[in-house]
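Asker: Following is a predicted model, sequence given first.
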Amino acid sequence: MIRMSQSTTPRHGPPAAPLPQRKTAAQGPRVLKEVRKHRSFASLRAITALILREVQTSNGRASGGYFWAVAEPAGGIMLLTLIFSVTFALPPIGTSFAMFYATGMVPFLGYMDISNKVASSVRYSMALLSYPAVTFMDALLARIAFNAITQVMVATVIFTAIMMTSETRTDPQMDLIAIGLAMMILTGAAIGVMNCFLFEAVSWWQPLWAIFMKPFFLLSCIFFMFDDVPQPYQDWLWWNPLIHVIGQMRRSFYPQYAGEYVSYTYVFGLGLGLFALGLALLVRYHRDLQNS
């Protein structure tokens, strides 16, 4: 009896072929998109939580809470405006010294507040940065957003109060005012991000910066016009970005004031450049700074 030879082929056929490469490749972008969406949502939640934390901690123990975060700087500027209005009868432009002084003081103090708060954002949120869900970028963006909104509200309260209580003979241009506020916010955020790195990396930079900023109250043309500064000092002052911010704010209220020296290219270019440089340094060294 002849036995038939058994085939070497497995009984159940050849092994299953792998999935086509094109399906795997098609799934890759979808998975990556889902991961990015999840991370973006988590970052948005972290930023929102940090902003709410800022609202609660800003005069949170005082009766009125966040109201004082707006009322305190607005009241201080209005009080100084009233005092200087008595001392200086006629402003260099317009008829109301209160409005002239406010168009210089509001963007200057707004810049100072944003830059100082952003510069200390990582140090302020250092305890929260140990959690994986919170990054230094979340802390930066939360402080920039919170303080930018606060300063816009302060400016709105001050300018509205002055225009309702005195004859200013101004013609506010809302589009130009918006550009001036954007210049103020970007300049403050850019300097703040850069100092956020330098304050932690260089121990002596923070007190040196405080000394360096003292004369800027006088060098930013709050009490006088940039056009009245003689040469060569005018050319030197032009490099101060606050000159352009204050000039933009003044020509927003005084249409007869040309302010031809105001350069959007310089302010936005400098602001974006410093913001990008400070952010790159923080991305590279933020873990070293947290552990130091």
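Answerer: Great, that's in hand.
Asker: can we go C-alpha only for contacts and neighbour counts from here?
Answerer: Fine.
Asker: what about residue 26, neighbour count?
Answerer: For residue 26, the count of nearby residues is 10 (other C-alpha atoms under 10 Å).
Asker: Next one: it from residue 53, what distance?
Answerer: Residue 26 sits at a distance of 42 Å from residue 53 (criterion: C-alpha to C-alpha, to the nearest Å).
Asker: so how far is residue 53 from residue 221?
Answerer: Remark: distance between residue 221 and residue 53 (C-alpha to C-alpha) = 36 Å.
Asker: quick one, which of those two is more surrounded?
Answerer: Counting neighbours by other C-alpha under 10 Å for residue 221 and for residue 53 shows that residue 221 has the greater number, 23 against 13.
Asker: Now do the contacts for the closest residue in space to residue 263 that isn't next to it in sequence.
Answerer: Once its chain neighbours are removed from consideration, residue 263 has its nearest residue in residue 244; the separation is 6.5 Å (C-alpha to C-alpha, 6 or more residues apart in numbering). Residues counted as contacts of residue 244 (C-alpha atoms under 8 Å, 6 or more residues apart in numbering) are 238, 261-263, 267.
Asker: which residue ranges form the helices in the stretch 151-292 of the chain?
Answerer: Secondary structure of the stretch 151-292 of the chain (DSSP state H, counting those that start in this stretch): helices at 174-201, 205-213, 233-237, 241-253, 264-291.
Asker: Included below, for side-by-side comparison, is a second structure:
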Amino acid sequence: MAKVKSRSTLQVWGDVIFAIFLREIKSKFNDKVGISWAVISPVTFIFALSLMRNTLSGGRDVHGMSTFLFMMIGMTSIQFFLGTMQSAANAIKKSRPLFSFRQVQPISAILAITGLEFLIKLFVVIVLGVISYLFRFDITIYDPLEIIFNLVKLWLIAVSIGTIFAIGYSFIPELNKIVEIMTRPLFFISGTFMSLQDIPEKYWCYLTWNPILHVIELTRYAAVPQYGNAGVSNFYVNVVTLVCVSFALSCYHVSWKQAISR
């Protein structure tokens, strides 16, 4: 007689997340160029914008930081945030057929899909680092651990906001059109193309509400301390991260059953 192996709730949850993770890999990279394109596309975009910024600035550094490193941190961070948020926002809709199984819950799909997004962007950063080394770009990272912490906080904020949107999409599908319009300005108001220090201080109050701007500027400061951290606060990022995670978990706890039943 076959022996039935019992598993704890945590083991079942881990197996479900891993299964959805593998499913997402197969669906995302189901062609020959899928994996390569996930890296080539952002790398090419970052190089093109870095070259443009370097040409416009006459080859000068940006507040003590090389133009390539400045643009790489900005573009990688904003792409990471938007990609993670959109993946989380579409996770419930994308995985809806799986919810007929009792063990599968929306939070498992959200964590699996956004976890894959995190790994893809991490691989992009590694590829950019290798390319920088091969082309002998002048790049020195002062505090890599702080950079990792900043990226984790940015990931948590993106997952939290995406989770709220995912629940909202379940009740109001047309909400995704509004979200797309609202997220487009983030490329221009998050310090991606220019430093906060390039803007007159009297206008900082209109930009510093944005936690993505704080994360990008603090990441640049962690990479090159000479860059400075004027106008941004690590405490503010921590508070926003905590508030976003708490609010997203509260919304999820209250409405996830109604969301998947619609």
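Answerer: Thanks, I have the structure now. Since this is a predicted model, take the numbers as computed values, not measurements.
Asker: TM-score, when you put one on top of the other?
Answerer: These two chains, once laid on top of each other, score a TM-score of 0.88 by TM-score structural alignment, normalised by the length of structure 2; 257 aligned residues with a C-alpha RMSD of 2.3 Å.
Asker: still on that earlier bit, if we compare the helices of the stretch 151-292 of structure 1, which one ends up closest to residue 58 of structure 1?
Answerer: Among these, the nearest to residue 58 of structure 1 by C-alpha to C-alpha is helix 174-201 (18.8 Å).
Asker: That closest one vs structure 2, average offset?
Answerer: After superposition onto structure 2, helix 174-201 of structure 1 lies on average 1.7 Å away from the residues it aligns with, using mean C-alpha distance after the TM-score superposition for structure 1.
Asker: Structure 2: matching residues for that helix?
Answerer: The aligned range for helix 174-201 of structure 1 in structure 2 is 144-171, by TM-score structural alignment.
Asker: Now that stretch: buried residues?
Answerer: By neighbour count, and taking 16 or more other C-alpha atoms under 10 Å as the criterion, the buried residues in stretch 144-171 of structure 2 are 147, 150-151, 153-170.
Asker: And stretch 50-70 of structure 2, by the same measure?
Answerer: Along stretch 50-70 of structure 2, the positions that meet the burial threshold by neighbour count (16+ other C-alpha under 10 Å) are 50-51, 53-54, 62, 65-70.
Asker: thinking again about what came up before, so which of the contacts of residue 244 of structure 1 belong to strands?
Answerer: Here DSSP state E is the test, and those give no hits in strands at all.
Asker: Can you flag the buried ones in these?
Answerer: In the contacts of residue 244 of structure 1, burial by neighbour count holds for 238, 262-263, 267, counting by 16+ other C-alpha under 10 Å.
Asker: From these, pick the one nearest residue 172 of structure 1.
Answerer: Distances from residue 172 of structure 1 to these, taken by C-alpha to C-alpha, are shortest for residue 262, at 17.5 Å.
Asker: residues contacting the closest one?
Answerer: Counted by C-alpha under 8 Å, 6+ apart, residue 262 of structure 1 has contacts 243-245, 247-248.
Asker: hang on, the earlier thing: take the helices of the stretch 151-292 of structure 1 and write them to TSV, including distance to residue 145 of structure 1.
Answerer: Compiled in TSV, the helices of the stretch 151-292 of structure 1 are given as follows (distance: least, C-alpha to C-alpha, whole Å):
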stretch	distance to residue 145 of structure 1
helix 174-201	9
helix 205-213	23
helix 233-237	29
helix 241-253	19
helix 264-291	15
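Asker: ok so, going back, just curious, which of the buried ones among the contacts of residue 244 of structure 1 is nearest to residue 122 of structure 1?
Answerer: residue 267 (25.1 Å).
Asker: quick one: what's aligned to the closest one in structure 2?
Answerer: Residue 267 of structure 1 maps onto residue 237 in structure 2, by TM-score structural alignment.
Asker: Across to structure 2, which of the contacts of residue 244 of structure 1 hold up?
Answerer: Among those, the ones still in contact in structure 2 (both residues aligned by TM-score structural alignment, their matches' C-alpha atoms under 8 Å) are 238, 262-263, 267.
Asker: on that earlier part again, counting neighbours, which of the contacts of residue 262 of structure 1 comes out on top?
Answerer: With neighbours set by other C-alpha under 10 Å, the maximum within those is found at residue 248, which has 31 neighbours.
Asker: which position in structure 2 aligns with that residue?
Answerer: Under the alignment (TM-score structural alignment), residue 248 of structure 1 maps onto residue 218.
Asker: residues contacting that match?
Answerer: If you count contacts by C-alpha under 8 Å, 6+ apart, residue 218 of structure 2 has them with 150, 229, 232-234.
Asker: ok, and those in structure 1?
Answerer: Among the contacts of residue 218 of structure 2, the contacts conserved in structure 1 (both residues aligned by TM-score structural alignment, their matches' C-alpha under 8 Å) are 150, 229, 232.
Asker: quick one: contacts for residue 189 of structure 1?
Answerer: Residues in contact with residue 189 of structure 1 (C-alpha under 8 Å, 6+ apart) are 114-115, 118, 144, 271, 275.
Asker: once aligned to structure 1, how far is stretch 239-256 of structure 2 on average?
Answerer: Overall, stretch 239-256 of structure 2 averages 2.1 Å from its counterpart (mean C-alpha distance after the TM-score superposition for structure 1).
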